[in-house]
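In: Turn this into a model:
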Amino acid sequence: MNGTPIVVSDVMTRRVVALRTGAAFKDIVRTMQEWRVSALPVLDGAGRVLGVVSEADLLPKEEYSERDVGRYGQVRHFAEARKADGVTAGELMTAPAVTVPPDATIVRAARVMARSGVKRLPVVGSDGTLQGIVSRPDLLKVFLRDDSEIAEDVRCEVVARLFGSQAEEIRIEVRDGVVTLTGRVRETALIPIAARLARAVAGVVDVNCAVSGPPRHPDLDPDLPDPQRPAPA
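Out: Just a heads-up that it's a prediction; the model follows:
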């Protein structure tokens, strides 16, 4: 990755089906089934994202057709009851849409998804026009990176930058996305920073950091314990 963080535009789906505000209810359902998606962005005439229609927005039509909600129920479930009367995308959509820009990091996109409780986000440009869609599976693609690529990024972007000439003293192994760091360095204060930065490298699942400081020399440092010599009884 050459030190560049993975952003939404690197993983998003660019071929996107979208709706106009006048799209009819049955056409919305048909489009969802045809494209095998559970939500569709709704655009205005200029291609700007106005909202999103999801399966959850369509279900009230079925729910409220089977029973009389009553006055109390209509007040309590006003939003759902109103959607049950909707027949077009403009009436059914949830607005404003939760979106992300194409240059947002995948970490930011994941946070937005988690906090908003959605499975996919429209990706919009600075003018609000639709650029693509990023979904949960898109964000997980980063974990398919080869271990060798991850190791190279950790070597170049973390170890070499932090430890400079000492970088060769650190061994990096990556297996199934789990990074293991071993070796000895003089700057022990940098060890936890290295572990934290390695964990942030795209595709890293976990980090095992066994890097330690330089070996003790009891003859030169008599007040320090020698880890190679057993403690006196």
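In: CA only for contacts and neighbour counts going forward, please
Out: Noted.
In: Helix, strand or coil: sort out the closest residue to residue 52 other than its chain neighbours for me.
Out: Nearest non-adjacent residue to residue 52, counting by CA to CA, 6 or more residues apart in numbering: residue 41, 4.3 Å away. With DSSP: H, G, I helix; E, B strand; the rest coil as the basis, residue 41 sits in strand.
In: Test my guess that residue 41 contacts residue 19.
Out: Yes. In this structure residue 41 lies within contact range of residue 19 using CA atoms under 8 Å: 6.2 Å.
In: More neighbours: those two, which one.
Out: Neighbour totals were compared for residue 41 and residue 19, and residue 41 leads with 26 against 23 (other CA atoms under 10 Å).
In: what's the neighbour count on the closest residue in space to residue 83 that isn't next to it in sequence?
Out: Spatially, and ignoring its direct neighbours in sequence, residue 83 is nearest to residue 92 (5.5 Å; CA to CA, 6+ apart). Neighbour count of residue 92, defined by other CA under 10 Å: 27.
In: who's in contact with residue 92?
Out: Counting by CA atoms under 8 Å, 6 or more residues apart in numbering, residue 92 touches 53, 57-58, 83, 86.
In: just checking, which of these belong to helices?
Out: Residues from those lying in helices, with DSSP state H as the criterion: 57-58, 83.
In: do you know how far residue 52 is from residue 64?
Out: 21 Å (CA to CA, to the nearest Å).
In: okay, those two: which has more neighbours?
Out: Legend: neighbour count by other CA under 10 Å for residue 52 and residue 64, higher for residue 52 (25 against 17).
In: Pick out the residue closest to the middle of the chain.
Out: residue 110 (3.0 Å; CA atoms, centre = their mean).
In: To check against the first, give me the structure of this:
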Amino acid sequence: MTTQPFTVADVMTKKVVAVLPGAEFKEIVATMERWKVTAVPVVEGEGRVVGVVSEADLLLKEEFHDHRLGFVEQLRHLEATAKAGSRRAGDLMTSPAVTVAPEASLPRAARLMAAHRVKRLPVVGADGTIQGIVSRSDLLKVFLRPDDDLAAEVRDDVVEHLFPLSRHQVDVHVDGGVVTLSGEVHDRTRIALAERLARAVEGVVDVRCELTAQAA
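Out: Presented below is the predicted three-dimensional model:
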């Protein structure tokens, strides 16, 4: 197998919009509006990520603006009410931030987003400094790979690897990210594996396996 899997570094946005811990509430809102983002990392020093401020964090001020809570309810919503009364990024942010390494796989980033219910992740190096931002839409970029590239990867990394004796009898066709494998192969036991490996190629939408085994 020759092709290296895509990593977060391959798809992340390198231009990062961030704020300092001392950024004021209105400054944060204006930054989000200007750059059309729903969350911003909070950085300090040489760019070390210390938290993230999201629209959800900011909306707590609106949620509790005109609503007086009783003592028990205040305890229940302690963190939320504290944020609602804050006006600087350092107090508003969610910390520690959920981050991902640039060398992480795309499935790893997707699982982090799903587990923490976030739409984007700061990408940080080993020293904790920010290197980029990866969003849900960035993770979908692999599905924009040209069909010819997908066909070449499936042929080189799947067909050539699994069916060295009958590789010239296997046809690989890709249309809209959907891979069709057809032809005759010597080893019936490897047909199911070929389908699984083709499906694992990043950017492949689906696989139709029409391979058959040659008669003994």
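In: what about residue 42 of structure 2, how many residues close to it?
Out: 28.
In: ok, now residue 148 of structure 1?
Out: Neighbour tally, residue 148 of structure 1, other CA under 10 Å: 13.
In: now residue 198 of structure 2
Out: Counted with other CA under 10 Å, residue 198 of structure 2 comes out at 25.
In: Do I have it right that it meets residue 154?
Out: Yes. If you go by CA under 8 Å, residue 198 of structure 2 and residue 154 touch, sitting 5.9 Å apart.
In: show me where structure 2 has strands.
Out: Taking DSSP state E as the test, the strands found in structure 2 are 39-44, 48-54, 120-124, 130-135, 170-175, 178-185, 206-213.
In: To what extent does the first one diverge from structure 1 after superposition?
Out: Here the mean offset of strand 39-44 of structure 2 against structure 1 after fitting is 0.6 Å, by mean CA distance after the TM-score superposition for structure 1.
In: could you say what helices and strands that strand packs with?
Out: Judged by 3 or more CA pairs under 8 Å, 6 or more residues apart in numbering; DSSP states H and E, the packing partners of strand 39-44 of structure 2 are strand 48-54.
In: now do the second one
Out: The helices and strands touching strand 48-54 of structure 2, judged by 3+ CA pairs under 8 Å, 6+ apart, are strand 39-44, helix 89-92.
In: Residue 30 of structure 2 is nearest to which of the ones you listed?
Out: Proximity to residue 30 of structure 2, assessed across these by CA to CA, is greatest for strand 39-44 (11.4 Å).
In: Check what contacts that closest one and list those residues.
Out: By CA under 8 Å, 6+ apart, strand 39-44 of structure 2 touches 17-21, 32, 49-55, 89-90, 93, 120, 122.
In: How about stretch 76-86 of structure 1?
Out: For stretch 76-86 of structure 1, contacts defined as CA under 8 Å, 6+ apart pick out 25, 57-65, 74, 91-92.
In: among those, which ones are buried?
Out: Buried by 16 or more other CA atoms under 10 Å: 25, 57-58, 60-61, 64, 91-92, out of the contacts of stretch 76-86 of structure 1.
In: Any chance of those in JSON lines with distance to residue 210 of structure 1 as columns?
Out: Shown next, in JSON lines, are those (distance: CA to CA, whole Å):
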{"residue": "25", "distance to residue 210 of structure 1": "59"}
{"residue": "57", "distance to residue 210 of structure 1": "51"}
{"residue": "58", "distance to residue 210 of structure 1": "53"}
{"residue": "60", "distance to residue 210 of structure 1": "55"}
{"residue": "61", "distance to residue 210 of structure 1": "58"}
{"residue": "64", "distance to residue 210 of structure 1": "60"}
{"residue": "91", "distance to residue 210 of structure 1": "58"}
{"residue": "92", "distance to residue 210 of structure 1": "55"}
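In: which one among the residues you listed gets closest to residue 5 of structure 1?
Out: Nearest to residue 5 of structure 1 out of those is residue 57 (CA to CA; 34.8 Å).
In: who's in contact with the closest one?
Out: Counted by CA under 8 Å, 6+ apart, residue 57 of structure 1 has contacts 80, 83, 92-94.
In: Over to residue 195 of structure 2?
Out: 207-209.
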